[in-house]
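Q: Give the three-dimensional model of this entry:
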Amino acid sequence: MINQPSTQVLVIGYVWPEPRSSAAGGHMMQILETFLTQGWDITFSSPAALGEHKADLSTLGIAECAIELNNSSFDDFIRELAPDIVLFDRFMMEEQFGWRVEKCCPDALRVLETSDLQSLRDARHQRFKDHVKTHPDSDDFAALFAPDLGDEFQRMADTDLAKREIAAIYRCDISLMISDLEIRLLTEQFNVPAALLHWCPLMMQPPTAAFAPFEDRAHFLSIGNFRHAPNWDAVLWMKNSLWPLIRQQLPGAQLHVYGAYTPPKATALHNPAQGFHVMNWAEDALQVMSAARICLAPLRFGAGIKGKLADAMLCGTPNVTTPIGAEAMGDEQPWPGMIEHGAQALAAAAVALYQDRERWTQAQEQGRQLLARRYDQRILGPALVQCLENCRIHLASHRRNNFTGSMLRHHAHKSTQYMSQWIEAKNRTV
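A: You can find the predicted model right below:
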């Protein structure tokens, strides 16, 4: 019997994965682990500098290789590797390396890990800034959280970022979408063919052990990478609006704010007298989450789904968040916590849930059930593999049916190629 060669996967990372720093890093590790269960050989490459909290991929049997932007050495590297699947981590990596992949390995399946739609997040950030300008004293954002998909399209359609991002989606064979709402936005408003998109949310093992009970929990927790603009805005909103309201009703309450890459502007908010503790990076995010009674996630803009809220469910920690925080994370069943629109309502919900043992315990169990219904790795992992394998089998017809993508590759890759070659030549003369 002849052994079939293992599937070769090349990942081109925007950054080296840091699963304990961001949901994007955690999602990438879940994808890699899914590939490893298939016995696939994985090489992870990136032009980025090594991060402070980078995962040690080599211990998992994943090869690591630093690559350079605008350098033809990548061509030799990928020709020798001859991958069957190339996964671009964020659309910027497809822009930089997509034409080289097509030139050197035209038969490799090209997959885009979108993480979230950055053009949607950027448009919402701009809408939030416009709202604050016109309503400087408002602390209720119900109108901000209520746009329909048509309104999202109107705000995104003329932006360069949306054109770049959606062009990359067309140029790839499959794009992994963490949010099913974003799939609807792309298919219903931008007319992206559904065959180019695959729903791949966070993939987790639903908890089976008993959670720490209400009596063993104390304090509030907020967690998230400080480099991520929605997280930083949420911290400021808590500091200036939500937390003073909570402390009025719970004078002894304590809020622990954790985040990777804590800047001086964040540590300056640390005030133990107010019960507001900026704790820097959490060595074990699940441990601190499991000790908290409530997870606060008052996000006023953003996209994708929220790793902090998935972690909260994994730890049996009810949450208080906004419609942006809960977006695309739940289903028709009750949310494992409370969702509100404004500072007063969020603070009231946080205090009520913190004190109501029965409602808190119910929310804890609802989180366990939601993870099992929607985020089970045992279901989502095989579905991802099947999607990629089916696409590989039918790759010729799949690409033929995506004429727009073929056209975009023809034109965009030429301009990107010439620009890259010009930069490389210019660098050699410096």
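Q: can we go C-alpha only for contacts and neighbour counts from here?
A: OK.
Q: quick one: contacts for Phe91?
A: Leu112, Glu113, Thr114, Arg164, Glu165, Ala168, Ile169 (C-alpha atoms under 8 Å, 6 or more residues apart in numbering).
Q: what about the third one, distance to Met338?
A: Relative to Met338, Thr114 is positioned 28 Å away (criterion: C-alpha to C-alpha, to the nearest Å).
Q: ok so, going back, show me which pair in the contacts of Phe91 is furthest apart.
A: Glu113 and Arg164 (14.7 Å; C-alpha to C-alpha).
Q: And those two? Which one has more around it.
A: Glu113 (26 against 14; other C-alpha atoms under 10 Å).
Q: My guess is the more buried one contacts Ser175. True?
A: Yes: counting by C-alpha atoms under 8 Å, Glu113 touches Ser175, with 6.0 Å between them.
Q: Helices along the stretch 1-150 of the chain, start to end?
A: Assigned by DSSP state H, counting those that start in this stretch, the helices in the stretch 1-150 of the chain fall at 23-37, 73-81, 91-104, 118-134, 149-156.
Q: Tell me how many other residues surround the residue lying closest to Arg100 once chain neighbours are set aside.
A: Nearest non-adjacent residue to Arg100, counting by C-alpha to C-alpha, 6 or more residues apart in numbering: Asp75, 6.4 Å away. Using other C-alpha under 10 Å, Asp75 is surrounded by 16 other residues.
Q: here's the other one to compare against:
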Amino acid sequence: MSNRSQAQLVSPLSQSDQVSESLQEKQLVDKGSIVLSQHSRQPKLNPALSHYNLGLALAKKGKLEEAINAYQQAIKIDSKLAKAYHNLGEILSQKEQWQEAIEAYQKAIDIDPKVSWSHNSLGNALFKLEKFQAAVKAYQDAIELNPKCSWSYNSLGDTLLRLNQWKEAVEVYQKAIELNPDFPWSYYNLGEVLAQLGKWDEAVIAYRKALKLESDLPKIYEKLGDALQQQMRLYAEEAINLYHQAIQQNHDDVELYHKALEIQPNNAELYLQLCQLLVIKNELDEAIIFYNMGLQADSAKSEISEKFDLMELGNACVKKGKLKEAIFFYQESLNNHPDNDFISWQLQNAIAIQNREFTYSLEMVEYLRLVEPQPLTLNTSERPVISIIIPVYNQIVHTYNCLRSLAETLDGSLPFEVIVMDDHSKDNTQEVLRKVSGIKSVFNEQNLGFIGSCNRGASLAKGEYLFFLNNDTVVMPNCFQELLNTFKQIPNAGLVGAKFLYPNGKLQEAGGIIWQDGSAWNYGRLDHPNKPEYCYLREVDYCSGAGIMIPTKLWREIGGFDVRYKPAYYEDTDLAFEVRKAGYKVLYQPLAKIVHFEGISSGKDVTKGVKKYQVVNHQKFIEKWQDVLKLHRPNAVEPHLERERPVQKRLLMIDACMLTPDQDSGSVTAFNLIKIFQSLNYKVTFAPDNLLYVEKYTEDLQRLGVECLYCSYVTSIQSHLEAYGSEYDVVYLARLEFTEKHIDNVRKFAPQAKIIYDTVDLHYLREEREAKLKNSFELSEKAMKTKERELALMAKADCTLVVSMMEKQMLERENPDLQNIEFFNMPRDIYGAAKGFEDRKNILFIGGFQHPPNVDAVLYFVQDVFPLIKQQVNDIKIFVIGSKAPEEILNLSSEDVIITGHVPDISEYFNNCKLSVAPLRYG
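A: The predicted model follows:
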């Protein structure tokens, strides 16, 4: 409540002297002039009363000093004349001689204590001297004598107001209003008291009543406005509490947040909660807007960060592919926590993705995110196939996240054990490892170094294969399966290493090169890891020991890491050379991927700590392997050839598209041809004419050791031939259209290479048969032109492959000069029958429907032949298997004609069907 003048605080009770006069006194005042004359003419009347009446008359005329003298004369004559004292007090009050007035009122009360107005007037005088407690007593005495007088209640209320006795004042004003409902000051001051009590609803009502009765009350409009504002604030608080409860019940309702913020536009927490929700709903632009509004609403930025994980918002944006927004949230988070490496790595990753330098799928981002240690369980086995050995020294957060990746990557399908070799760590490594169940934690009583820890861990291993893994790594899904399958696929594989990636997605190592001087290259370092040259299985000089697999038997035969390199460095390179010396291959498997936080475990400065042994051990390595190193190229000479030094012959295969051997016969043939070429020691590079990367099928070839070319790293087959054509010994071209497209460039840019032209089938022969079947002159003309084209290509090629002796003989008759035609029987795996002939039934057709002759064949068989069979054998069905069936084939479907589409594994159909048909009318 603001300070107010006395006139504002107190209702106009200072005029109560007029009210306190008795009716007789009022009549005498009205006859004041008569009384004066009577007094002068009749001095023998009651002199005290005469002087009293004279005082009344003089006071009426404003002659206050003379009135005072008259009352004093009356009192002098009659010291018991109470009303003379009272009226004397009234005149003194008008002159603001409050102390003298108080004494006069008190004298009147002493003489006649039953007069309520003397008590009331005494209270007024005491109020003026701010003797509020005494005034309260005087007003209470007045009310006791005259409980129907609203003035006394108003005065008492004003006094209680000054004493901050708000609750008591409310009751007093309410009584005053009850006695006199038309007095505006009662409502006004009641509103003041209620405002002090925060009872804004009631205060608004009181102020409104006061305003209705009198519009000129002091600041009445402002006070009513203030009360309404406070009332609104109370309603707003109630509403916001209700909205908060509603949000708890329906936390994904955006409209609730907007309603709440309309009431509380400065609630930073609400803004940030809305921001989180909008991120989830993929409304990221709005999320950032409301995040910024939240920061503006609350300057305590650090407090906001404690409540809201901005890094999580960034992660959510990355998952949705919204990199710009993710970078924004990561940067905000890093601003609040500049020393947090986790946030920094996430920011780098997002920037790398945005710059198309990031190789991980967006789904992998959460998997790669480092988290603080918590209880963890690994599903290890007592009879492991793989023993994973992790040497650690401090850096427990990285160790934990390495173990977490193992828990998420490995399940019961691949039995494994994990041996963590703690090389006398000084941090809380042991404390955290105790919370990880399923692992074998071994603590070295003294620091053994990397080599010592690995060798000791290997001695404890029970698995068929050992896998050495740095603790500052995160293993990607399927890593172990790919490594293990490599040993099964390559019989003389002795050591297999993974592809190493930096946390920002750039390549760290795609196998290693050792030069003639013993120096090492991490091949592909800092390049894009998806380039074709980094993505196929190949022999290498060595693989980084941060993630390598070796058969346990071979490891023990070699004797483990050579201790001459203690404590670390060059031990992994030396091991690779020992593996080759023992007659085995060292292989790089790119489909096994590991993220490596390089430098965490040993630092990067080669002049300090364990890292200095990198220089020392270099010389030891040269001394041990100098005879082998003489066969290597000098440093940095032709690294693209040195990366695969064992390769002696190279073959480029160009076909229409990526091979899909589970969908078409042509792909099966080409796939098996690749294996044949590899068995003849050719390194095969495969180039689909469309240069498309088809995830599963491209990886199948890369897993086989085939380098696959694809955009956007290869712009065209011609550009590849221009750059590398001179390296190829053989170029294999398949199909008429694509051989025709590329054969001249092959001759131009790879003149030394032999060209093999695979017809797949004779196109012109197929077209001739189709023309005859359809009796079409136009098709016959087309077949003649195709024949000319095919014969021309055969003349350009060094060797032409056909699929039958009939085709070979036909071509030699057409052109006796063609001496390069070779019949090549399509290579196929032949599986024995699982059931006897009598135990099988039904008919099978298999073929891809992108090949038109197959469409014609099935239509012909089902419509013209199968009904004749049904007449003889009623209980029989035909299964039509093949991809890309057109609508006309799908329309054949019935109870007896089953159109299956593409079937990944057709063995069950071959095992159970009695007859396979190929009713080709042409082709």
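Q: Let's have the helices of the stretch 1-150 of the first structure in JSON lines, adding distance to His411 of the first structure.
A: Formatted as JSON lines, the helices of the stretch 1-150 of the first structure follow (distance: least, C-alpha to C-alpha, whole Å):
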{"stretch": "helix 23-37", "distance to His411 of the first structure": "30"}
{"stretch": "helix 73-81", "distance to His411 of the first structure": "20"}
{"stretch": "helix 91-104", "distance to His411 of the first structure": "10"}
{"stretch": "helix 118-134", "distance to His411 of the first structure": "22"}
{"stretch": "helix 149-156", "distance to His411 of the first structure": "23"}
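Q: looking at these, which is closest to Gln377 of the first structure?
A: From the helices of the stretch 1-150 of the first structure, taking C-alpha to C-alpha, the stretch that ends up closest is helix 23-37, at 8.5 Å.
Q: Which part of the second structure matches that closest one?
A: Helix 23-37 of the first structure corresponds to residues 665-679 of the second structure when matched by TM-score structural alignment.
Q: Against the first structure, what's the mean shift for that stretch, could you check?
A: On superposition with the first structure, the mean distance recorded for stretch 665-679 of the second structure (mean C-alpha distance after the TM-score superposition for the first structure) is 1.1 Å.
Q: Next up, the contacts around the residue nearest to Arg100 of the first structure.
A: Contacts of Asp75 of the first structure (C-alpha under 8 Å, 6+ apart): Arg100, Val101, Cys104.
Q: and if you look at His125 of the first structure?
A: Neighbours of His125 of the first structure in contact, by C-alpha under 8 Å, 6+ apart: Phe301, Gly302.
Q: What's the match for it in the second structure?
A: Looks like His125 of the first structure aligns to Glu770 there (TM-score structural alignment).
Q: Return the distance of that match relative to Lys440 of the second structure.
A: Between Glu770 of the second structure and Lys440 of the second structure the computed distance is 70 Å (C-alpha to C-alpha).
Q: need the strands for the first structure, in chain order.
A: Residue ranges of the strands in the first structure, as given by DSSP state E, are 8-12, 41-46, 63-66, 85-89, 109-113, 174-177, 197-199, 220-223, 255-258, 276-280, 294-297, 319-321, 337-339.
Q: export the ones you listed to TSV and tack on distance to Thr404 of the first structure?
A: Shown next, in TSV, are the strands of the first structure (distance: least, C-alpha to C-alpha, whole Å):
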stretch	distance to Thr404 of the first structure
strand 8-12	24
strand 41-46	28
strand 63-66	32
strand 85-89	19
strand 109-113	15
strand 174-177	14
strand 197-199	15
strand 220-223	41
strand 255-258	44
strand 276-280	46
strand 294-297	39
strand 319-321	39
strand 337-339	40
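Q: For Arg79 of the first structure, find the nearest of these.
A: Closest to Arg79 of the first structure of the strands of the first structure, according to C-alpha to C-alpha: strand 8-12, at 11.5 Å.
Q: And that closest one against the second structure, how far off on average?
A: Looks like 0.6 Å for strand 8-12 of the first structure (mean C-alpha distance after the TM-score superposition for the first structure).
Q: What range does that strand cover in the second structure?
A: So strand 8-12 of the first structure is aligned with residues 650-654, judged by TM-score structural alignment.
Q: Please list the residues outside that stretch that contact it.
A: 682-689, 727-734, 738.
Q: by contact count, what packs against the lengthiest strand in the second structure?
A: Longest strand in the second structure, counting residues (DSSP E): strand 585-596. If contacts are counted by 3 or more C-alpha pairs under 8 Å, 6 or more residues apart in numbering; DSSP states H and E, strand 585-596 of the second structure sits against strand 473-475, helix 479-489, strand 493-501, strand 538-539, helix 571-581, helix 695-704.
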